[in-house]
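J.: Everything below, folded, please.
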Amino acid sequence: MSLKDQIAGDLDLFFDLDEMAEPHTLTIGGTEREISAIVDGDGGQRNSLKAPGGAYDGDLLFYAKTADLSGAVQNALIQWDGVPYRVGPVVEEDGISQVTLTAGQGGF
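T.: This next block holds a predicted model:
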């Protein structure tokens, strides 16, 4: 078994609803799905949602399995638990995506 295979198996542990993750409803392109996600509510992380120089960069940062997020690409319009957001930066690595959402201004 390769290291990549071992890491892929470990993702289920991180995104287990009884361990670290929480259930959230994600609507992309009219398709609603339930995903397991880890919302980063750490105060230090909230500060990193501001780009260097204090420019605003986002409202919500979460982690999810990349496979659960098909269609959640930068600048896409989505709904997170029924609230409209625009997808900001998406960083993918080893099957995990870090997604920054910015509040939808004026609706869809």
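
J.: For the rest of this, base every contact and every neighbour count on C-alpha atoms.
T.: Noted.

J.: quick one, longest helix in the protein?
T.: The residue-count maximum for a helix in the chain (DSSP state H) belongs to helix 3-14.

J.: helices or strands next to the following helix or strand past it in the packing?
T.: Sequence-wise, the next helix or strand beyond helix 3-14 is strand 22-28, with elements assigned using DSSP states H and E. Here strand 22-28 touches strand 31-39, strand 77-80, going by 3 or more CA pairs under 8 Å, 6 or more residues apart in numbering; DSSP states H and E.

J.: Proceed likewise with the subsequent sequence, for comparison:
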Amino acid sequence: MSFKDQLTKDLDVFLNTDEFAELHAINGVELVCTVDNDQLKERSKKEYDGIAAGELLFFVKKADYGIRPEEGTPVIFDGRQMYVFNAREDTGMYEIILSQNRGG
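T.: All right, here's what the predicted structure looks like:
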């Protein structure tokens, strides 16, 4: 088995609903993803000098989600209107940070 094959196999563990992942409605489609707001806090510290980078970070299989969303793209996550703050692709998975515009 190649290294890439092993990484792909590991995605099935990371995105297993019996282990880490959960079903969430993303743009009206039920997708298996892993929400990781601890990772969001760490990224905010390292990459954004402690400034809040968004409100929700989740991982989802690229094959399940489709085309990587661009910054500012609207996303409805579990019925909540949000916007893509950042989206990265790595080894068949997207890491997507969402933020929510709030009127004031």
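
J.: After superposition, what's the TM-score here?
T.: The TM-score (TM-score structural alignment, normalised by the length of structure 2) is 0.81; 100 aligned residues with a CA RMSD of 2.0 Å.

J.: Burial-wise, tell me which of the helices and strands packed on strand 22-28 of structure 1 comes out on top.
T.: Mean neighbour counts were compared across those using mean count of other CA atoms under 10 Å; the top stretch is strand 77-80, at a mean of 22.

J.: which residues in structure 2 does it align to?
T.: Here strand 77-80 of structure 1 aligns to structure 2 at residues 74-77, judged by TM-score structural alignment.

J.: with structure 1 superposed, average distance for the matching stretch?
T.: Following superposition, stretch 74-77 of structure 2 is found to deviate from structure 1 by 0.4 Å on average (mean CA distance after the TM-score superposition for structure 1).

J.: ok, residues contacting that stretch?
T.: Contacts made with stretch 74-77 of structure 2 from outside it, assessed by CA atoms under 8 Å, 6 or more residues apart in numbering, are listed as 24, 25, 26, 27, 28, 81, 82, 83, 84.

J.: re earlier: to residue 12 of structure 1, which of the helices and strands packed on strand 22-28 of structure 1 lies closest?
T.: Nearest to residue 12 of structure 1 among those is strand 31-39; the distance by CA to CA comes to 9.7 Å.

J.: Where is the longest strand in structure 1?
T.: In structure 1, assigned by DSSP state E, the strand with the most residues is strand 83-93.

J.: average offset between that one and structure 2?
T.: Mean for strand 83-93 of structure 1 is 0.7 Å (mean CA distance after the TM-score superposition for structure 1).

J.: Which helix or strand lies directly C-terminal to that strand?
T.: From strand 83-93 of structure 1 onward toward the C-terminus, using DSSP H and E, the following helix or strand is strand 96-103.

J.: From the contact counts, what lies against that following strand?
T.: Identification of packing neighbours for strand 96-103 of structure 1 by 3+ CA pairs under 8 Å, 6+ apart yields strand 60-65, strand 83-93.

J.: State the span of structure 2 onto which the first one is aligned.
T.: Under TM-score structural alignment, the alignment places strand 60-65 of structure 1 onto residues 56-61 of structure 2.
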